[in-house]
Each structure stands twice: as structure tokens, then as C-alpha cells.
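> Fold the following and give me the result.
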Amino acid sequence: MPKTIYGFSKLSKSEKVEWLLDTYFEDKTNARILVTQYWNSNEKLQKLHDEFIENTITNYYLPLGVAPNFLINNMLYTIPMAIEESSVVAAASKAAKFWLDRGGFKTEVISTEKIGQVHFTFSGDQNELKNFFTTIKPKLISKSAPITKNMQRRGGGILDIELRDKTTNLNNYYQLHATFETLDAMGANFINSCLEQFAKIFKEEAESSLNGDLDIVMSILSNYVPNCIVRAEVSCKIEELQSKDIENPALFAKKYKQAIDIAEIEPYRAVTHNKGIMNGIDAVVLATGNDFRAVEAGIHAYASRNGQYSSLTHCSVADNIFKFWIEIPLALGTVGGLTSLHPLVKFALELLEKPTARELMQIVAVAGLAQNFAAVKSLTTTGIQEGHMKMHLMNILNQFEATSAEKNELVEHFKTNVVTHSAVVEAIENLRK
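Now for the predicted structure:
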């Protein structure tokens, strides 16, 4: 059957599914069962999910877990995490419990500025353009009032607009670089609407005021938000680090700092180090209906801001104090988008006691810091595979379709044996002989 199809988007969901089954699947019956069994039996809820994106055929589930005992600025939280990777929720929970008795996490929102840009080219005189911009800038802001009035009423809006000359990088290339405060909204739609309004007015006024061609290339927000920063940290006296798996706190603190120092100067380590941080961050961002791809892009750009990709977390050991902290850009929202539509997003936000965007920034930063603390603690003590593979054990058993009885026996067996894929396979085979 030919794989090209026209008018696919106009088909009903069932018709889309049947075309896919006819075109790509040998066992159409089992494929159909798989797709349809993930449809929600609540038709209203399923219709809501169908309308989130285009060409929906079914739902793709991720586990939603929780990590309790997070003490953040002297308030206790249970943090929701949507993620498929084994040991992430367990590691976050373990880190939360570790710091619960050591003062918890301290956080601070440093700034909340968002950025958008109108990209354009101009072939005329630079000084003439600069003078024109100075004249037109108040009009750009005032003519955007219908878009900004509701945001301004709540205390947000346009902060500033700058003309940026980028002609040394690209011939005739300039920007209108605008900054915004969007409060509890992530603000993408608001910012993009403002930018398109700027571009429209700028182009119209330029036609009668400037000599030379001015062409708008595009108007779009930036997901790089280096002035939308949150800080989270933990600290305690070195001797207070002592625990079941930290017998020598001074040695642990020394090795821990060395591990962070390596991640700060070695990109190959920094990428994996930061990926672990994002395990915690992405899981909470996804659970709360925010855009984890935007968050990822902005944070990784921030990790490269000094010309080399580096660790997002930092550590100091001085004056008998161990301190571990993170500063990251986070553009998040608690209103708009999926936050008011997806039932589990509403659930997650209520679980977090309906945080503001600033509060959510702090919670998410803590999740990333906790995840990283747990990972580096394992790396510098027991090694990371021991805990990770024990959490991964159930996935391996499910791959081999282990029965409940087999799972119970093998879980007990691996309480005192090292979990590796080959060891689990061997144990299953021996059990089934």
C-alpha cells in the first residue's frame, strides 16, 4: 500500500488509525488493541487530550510519581515528577530526606525578565536608523497597549525595547531586543503578540521615515532567559554530613568538591552531570504542564555562556562548611497553556499548594539540585550502578515477562546480590529450570 496520503488531517481518529494499521503493521489486530486500549473511557477527557495536538491517534503514558520531604525555605513539599527513568524519583526522595535534618533547601528568585526579538535587515545609514528608533520607541509601547493592558494591570508588561546593531556578525542585520515581565504566565503568546505589533508599527513608520530598505525577517520570543534566574542551595557543617554511607565526612566533602570541579572544567563530564540535573528539572516541569524543551534549551545555553559548556552546580568547602548550589534560568508559568486544561497538571499544582511562577521556579531548581546531589553522592561513594540497577531490576523482569511469584523471589535474591542485566537473565533462567 502506498505510504503517501493527502488529507490525512481531515480523517477521523479511527480512520487515521486504520490507515496506519493497513500501511505499516503486519499484525493489525494486536496493533489496534494496543492503540485503542490507551484511549480514555471518559469521552470528554479523551476529547480534551485529542485536541492538545494534531493528528492524535492515542495517549502515551508516563508514570507520575512523587518525592516527599522537601524542606524548601522552611516549608515542606511533596514534589510531583513525570518521568520514565528508573531511580530518578528515588534519588530525589533520598536527597530530600538527607537534607531534611540538615536545614533543608534555601532558594531565591534573582530576576524574572523574559526576552523577545524582532529580527530585521536595513540597508541604509546606521545613524539615521538609531535616530528613527529613538523617535519611534514610545509609539511602539503605546500602540501595544491593547495587548499589554491586562498584563500591566497585574503588574507586568513591557520593560524595555533596545535597538541592537548586529551588522558585524551579519550584513545589514539588526534587532529590536525587548524585555518583559509576565508574572505567573510563561508568557510566550503574550510576548509574541507584542513583538508582532512592534514589527508592524516599525515597518509602517519606516516606510515614510527612512531612506533604505527595511525588511522584517521574523518576530519571536527567546527561550534563552539569562535574566530570569533562580538560585537553590544546601549547606551544613562538614561533620553533619556523616550518615550511613558517609563514614568520613571530611573525605566525602573533599571528593565531592573534586567531582564538581571536574564537571566545571571538563565538557564531557559536564554534559552527563547536567543531564542528571535535568532528570529532576524536566520531571517537575512536565508534571506541571510547562515546556521542558524550552527549559532544556535555555539551561544548556546558560551552561555555555562563558564560552565552554560547564557544570550548572557548584560546591565550596571552606571554614568547616560544605555548600552546594545551583543558579539556572527558568521561564515557567502556573497560569495559561496546559496548566488550566490538563487534569493531572491541575492535580500537580494543587499538590504543590498552587504556587506562583516564582515559587515554582524555586521548587524546580531544588528538584534539579537534589537530583544532582544524589547522583554525585553515589558516584563518589558506592558508585552509581548499585542503586540504579536495583531500581532498574523491575524493568528487566518485565522484559522477560516474569510472573508475580518470580518477581518476588528475584527481588529478594537481588537484595544481597549485584544487579546487572546478565545476572538477572541468569537468575531467571535458573529459576525457570
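
> switch to C-alpha atoms for all contacts and neighbour counts from now on
OK.

> burial of Ser311, as a residue count?
A count of nearby residues for Ser311, using other Cα atoms under 10 Å, gives 25.

> residues contacting it?
Neighbour list for Ser311: Ile260, Ala263, Glu264, Ile265, Ala270, Val271, His273, Asn274, Ala303 [criterion: Cα atoms under 8 Å, 6 or more residues apart in numbering].

> Now do the helices for the stretch 151-300 of the chain: every range, in order, please.
In the stretch 151-300 of the chain, the helices defined using DSSP state H, counting those that start in this stretch lie at 188-209, 249-265, 267-287, 292-303.

> Give me the buried entries from the contacts of Ser311.
Buried members of the contacts of Ser311, counted by 16 or more other Cα atoms under 10 Å: Ile260, Ala263, Glu264, Ala270, Val271, His273, Asn274, Ala303.

> where's Phe120, which helix or strand?
In the assignment (DSSP states H and E), Phe120 maps to strand 114-122.

> so that strand versus helix 188-209, what angle?
30 degrees (axes from the mean of the first three to the mean of the last three Cα atoms, to 10 degrees).

> Phe198: which of the buried ones among the contacts of Ser311 is nearest?
Among the buried ones among the contacts of Ser311, Ala303 lies closest to Phe198 (Cα to Cα), at 30.9 Å.

> Following element in sequence after the strand holding Phe120, please.
Counting by DSSP H and E, what follows strand 114-122 is helix 126-142.

> What helices and strands are in contact with that following helix?
strand 157-165, helix 188-209 (3 or more Cα pairs under 8 Å, 6 or more residues apart in numbering; DSSP states H and E).

> got a list of contacts for that helix?
With Cα under 8 Å, 6+ apart as the test, helix 126-142 has contacts from Ile158, Ile161, Leu163, Gln197, Phe198, Ile201, Phe202, Glu205, Ala206, Ser209, Leu210.

> Another sequence for comparison is provided below:
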Amino acid sequence: MKNNINGFSKLSKEKKIDWIAETYFAQPEKAVQLIKSYWNADAKLQQLHDDFIENTITNFYLPLGIAPNFLINGKYYTVPMTIEESSVVAAAAKSAKYWSERGGFKTTVLNSEKIGQVHFTYNGDATKLKAFFTKIKNKFYEDTNHTTANMQKRGGGIVDIVLKDKTALLDNYFQLHATFQTKDSMGANFINSCLEQFAKTLKREALAHAEFNAEEKNIDIIMSILSNYVTNCIVRVEVSCPVEQLSEKNIPNPKDFAEKMVKAIRIAEVEPYRAVTHNKGIMNGIDAVVLATGNDFRAVEAGIHAYASKDGQYTSLSHAKIENDTFSYWMEIPLALGTVGGLTSLHPMVKLALEMLENPSSTELMQIVAATGLAQNFAALRSLTTTGIQEGHMKMHLGNIINQFNATPNERTLIENHFEKNPVSHAAVVAFIENLRK
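Reported below is the predicted structural model:
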């Protein structure tokens, strides 16, 4: 079957769907019906979603869950979480409640600057390039005044621009390394617009620079782009309490529990195979809030995982210690988030999520997201070091298995009652359902 097509993007939405259904599905009518069943009944709302990306044919739903009782710096938050994985929201909510009774989460934004770079090659005397850069540095600010004016009114703008010599890594490679403050916006378009103007200014001024020879004038701009590795945009989150206060139903001996938690984190600090899964648990919480608030979770993921490798080996993002009979558990992560612009002003559910959080500033949202990540990590480690991860996870997953077999309400009740007292596994649930239906 020939599956390639020319001019797909120019087809109407209906024609796109028809081509996909007829090309890939044994029952095209059913495929079309399923695709259209996820359209929004409100035509204006559907059009809004259609315009977010290209070649849209329908909507892909993810659940929006709620984790209440997050006490952060003395203020309670109800946190929206968008995720498809069972047990994540329940774990975050349980952890939030646990720590709300022990002082809550303490958070601090250590810095909130973002980075962008103009990458270029220069074939000549590096000393002459440095002198040239010093001479024309103000031109970069002057030429971007039209772009930065509104941002400056809000207290943001270009913080600094430096020339970096990277020729030890790559022949003739230099960069303009710029830091920005974008206040409550994520600022990607703002930063990239500034960087592209920097590149034009650099080319123009080099051509006019009398002290450059012909080869030195010919600066070659490779690319101008922001970085998602935001090492100047860091938030710290911490929980702590006396060891004796860690006690609860599944923690009869709080001292043993605290020591085991510290050892579990030390393993993640030194063993990359464990660290990846450890940090994935943190990202379960972080990504869910980032998605719910209309931010770029791919950028956040990339930046955070790079940060976990900053010292040359991939390691745990979270840390713990016992000192003076006090258990402390903390994390520092890079987070570049926005609460204005982009989807935050367009997507109705994003606007709802931000209003639920009482319309936080970008720095406040950084703290909420970091606290959710640490809460998720604590919940996962508490399970791992006590009952094991599968007990709680599989009970939450039970509903998904039941749905796969289209259980009737009566069957659902019988299944849930049985697995209240018995271990949950996919095979055990299937066997129980088959026995019920005999």
C-alpha cells in the first residue's frame, strides 16, 4: 500500500481524517467515528484547540487530578496535576497531607535568570575579537530597545552579555552568552528575538570594524537560540521534622525509617541506574503540574536531567540527612516557568488551573512545582522502604484492569472487594474475572 501523500497540510480537516481512516484502518468508518467523538461540542473551543498545532484531527485527553493540602511557606495550595499514570496524584496528595502536619514545605527561589546564546565562528586573532566585543557591547542593548522596552517596564530585560571563547572545544567557535530576566513569562520568544538581533548586530559591526582583516570580518553565525539548561533559575524545596515525628501507621520505628530513607537516597546519589528511576519519580510530580499550567514540560525535563549530571555523573536530585535528631529532605532544581503568555492565556483548562492556584507569579509557580516533585519523591521512597512500591500502585491500577474487561457494576464491586484482601496483579485479576464469568 502506498502511504506517502503530497499536500497533506493543505487538505481540510475532514479530508485529512478520511485519508488516515482509509489508509490505515480495516474499518474506516469506526476510525472516523472514534476520532470525531473526541471533538469538543463547542465549535469555537474546538477551533481554539485546532489552532494550537498543525495538522490537527482531534483532541487527545489526559486526566486533570487534584492534590490538596500542600502547605508551602505557610500557605495552603490545591495543586492541579495532568498525568495518565495511576497512583501519582494519590501519592502526592498523601505526601502533602503528611508534611502539612509536620511544618509543610519550605521553598526559596535562589535565582530566576534565563540564558540564550549566539553561536558563531571567527577565524582570526581572539584578542582582537575580545577588544571588538568590548567596544560594541552597548550596540546589542541599543539595537534591541524596541524588543526589550515592555519587558523593562515589568522589571525584566537583558541582564548581561559576555563573549565566550570555545576554541578549545571546537575550532574557531565562539559565542555570545546572554542572561535575561523575563519576570512572569517563560520568555522564549522574547529571548530568541533578542538573540537574532544580536547576531545581526555582530555581523554588521564586524564588517565595519577597521581593525579586522577581510577574513576576520567574515564572522559566520551558526545559530541563535535560548538554552533550556537554566542553571541561573534555581528553586530549593525542603521538608524537615524531628525524627520521632516521622511515625505513622506504616512507620512504627521512625528512627529506622529515617536511616533507611537516607540510605536509599545515598544509593541514588552514587548509582546512575537507580538515580534515573529515582528522578523519574520526581518528574512524575513536576511534569504533571507543568502540563496542567500550560508550560513546556519537555524543556523542564531536559534542563533538570542535565542538572542531575552537572558534576560529571547522573545522580539524585533529592538529598536527605539526619542531624541533631532531625530528619531533613531537600532538593534544588532548575525551573523556567511562565504564568503569562502562550497557552496560559489561551487554554481554558490552563487558565482554570492557574486560578485554582490563585494566579501565582512565575517564581511562586516554581516553588509549587518543586514542592510537588519532592512530595512525589518522598511518597515513592516511603513505599519502597516500607511496604514496597507495587502494593499501592497495583491497587490504584486495579481500576484500569477492570475497565479493560468492561466489567459490569456488580462485577466491579466483587472484584474490588476480593482484592481488598488479596495481592493485585494483572494475571490474578484476569483469573478472577474469568472465574466470575464461568
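
> Work out the TM-score between the chains.
Here the TM-score for the pair of chains, by TM-score structural alignment, normalised by the length of the first structure, is 0.99; 433 aligned residues with a Cα RMSD of 0.6 Å.

> distance of Val335 of the first structure from Glu205 of the first structure?
As judged by Cα to Cα, to the nearest Å, Val335 of the first structure and Glu205 of the first structure stand 35 Å apart.

> and if you look at Ala374 of the first structure?
Distance from Ala374 of the first structure to Glu205 of the first structure, by Cα to Cα: 57 Å.

> again, but for Glu429 of the first structure
77 Å.

> so what corresponds to Pro334 of the second structure in the first structure?
Residue pairing (TM-score structural alignment): Pro334 of the second structure is matched to Pro329 of the first structure.

> What is the neighbour count of its match?
Neighbours of Pro329 of the first structure under the rule other Cα under 10 Å: 29.

> Run through the residues that contact it.
So Pro329 of the first structure contacts Tyr224, Val225, Pro226, Asn227, Cys228, Ile229, Val230, Val295, Gly298, Ile299, Tyr302 (Cα under 8 Å, 6+ apart).

> I figured Ala90 of the second structure hits Ala67, correct?
Yes - applying Cα atoms under 8 Å, one finds Ala90 of the second structure in contact with Ala67, separated by 7.2 Å.

> Alignment lookup: Arg236 of the second structure to the first structure.
Counting by TM-score structural alignment, Arg236 of the second structure corresponds to Arg231 in the first structure.

> In three-state terms, label the nearest residue to its match once chain neighbours are set aside for me.
Spatial nearest neighbour of Arg231 of the first structure, chain neighbours left out: Glu327 (4.4 Å); criterion: Cα to Cα, 6 or more residues apart in numbering. Glu327 of the first structure falls in the strand class when you classify it by DSSP: H, G, I helix; E, B strand; the rest coil.

> roughly how far apart are Glu327 of the first structure and Thr112 of the first structure?
Distance check for Glu327 of the first structure against Thr112 of the first structure: by Cα to Cα, it reads 13 Å.

> Find the residues that touch each one of those two.
With Cα under 8 Å, 6+ apart as the test, Glu327 of the first structure and Thr112 both reach Ile229.

> Please verify my assumption that the match of Arg236 of the second structure contacts Gln362.
Yes - counting by Cα under 8 Å, Gln362 is a contact partner of Arg231 of the first structure at 7.3 Å.

> residues shared between the contacts of those two?
With Cα under 8 Å, 6+ apart, Arg231 of the first structure and Gln362 have common neighbours Thr107, Glu108, Val109.

> which of those has the most neighbours?
Counting neighbours by other Cα under 10 Å, the top entry in those is Thr107, with 22 neighbours.

> packing partners for the helix or strand encompassing that one?
Using DSSP H and E, Thr107 of the first structure sits in strand 106-109. Judged by 3+ Cα pairs under 8 Å, 6+ apart, the packing partners of strand 106-109 of the first structure are strand 229-237, helix 357-379.

> Check the mean deviation of the shortest one from the second structure.
Same thing as strand 229-237 of the first structure. Here the mean offset of strand 229-237 of the first structure against the second structure after fitting is 0.4 Å, by mean Cα distance after the TM-score superposition for the first structure.

> packing partners for that strand?
So strand 229-237 of the first structure, by 3+ Cα pairs under 8 Å, 6+ apart, packs with strand 106-109, strand 321-329, helix 357-379.

> Measure how that strand sits relative to strand 321-329, angle-wise.
Going by the same axes, to 10 degrees, strand 229-237 of the first structure is angled at 170 degrees with respect to strand 321-329.

> Please enumerate residues in contact with strand 229-237 of the first structure?
Applying Cα under 8 Å, 6+ apart, the external contacts of strand 229-237 of the first structure come out as 99, 102-112, 320-330, 361-362, 365-366, 369.

> Buried ones only from those residues, please, as a PyMOL command.
Here is the PyMOL command that selects the buried residues among these (16+ other Cα under 10 Å):
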select buried, resi 99+104+105+106+107+108+109+111+112+322+323+324+325+326+327+328+329+330+361+362+365+366+369
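
> What's the local residue count around Val285 of the first structure?
Val285 of the first structure: 27 neighbours (other Cα under 10 Å).

> one step back: so which of Val335 and Glu205 of the first structure has more stuff around it?
Neighbours per residue (other Cα under 10 Å) separate Val335 of the first structure from Glu205, with Val335 holding more: 18 against 14.

> Measure how far stretch 4-12 of the second structure is from the centre of its chain, please.
33 Å (Cα atoms, centre = their mean, to the nearest Å).

> Identify the residues contacting that stretch?
The contact list for stretch 4-12 of the second structure (Cα under 8 Å, 6+ apart) reads Lys16, Glu54, Asn55.

> and that stretch, how far apart are its ends?
Start-to-end, stretch 4-12 of the second structure (Cα to Cα) is 17 Å.

> do stretch 115-128 of the second structure as well
25 Å.

> Next: stretch 73-89 of the first structure.
End-to-end span of stretch 73-89 of the first structure (Cα to Cα): 21 Å.

> Just give me the neighbour total for Lys351 of the second structure.
Neighbourhood size, Lys351 of the second structure [other Cα under 10 Å]: 20.

> Out of the helices of the stretch 151-300 of the first structure, flag the one nearest Phe414 of the first structure.
Of all the helices of the stretch 151-300 of the first structure, helix 267-287 sits nearest to Phe414 of the first structure, with 25.3 Å by Cα to Cα.
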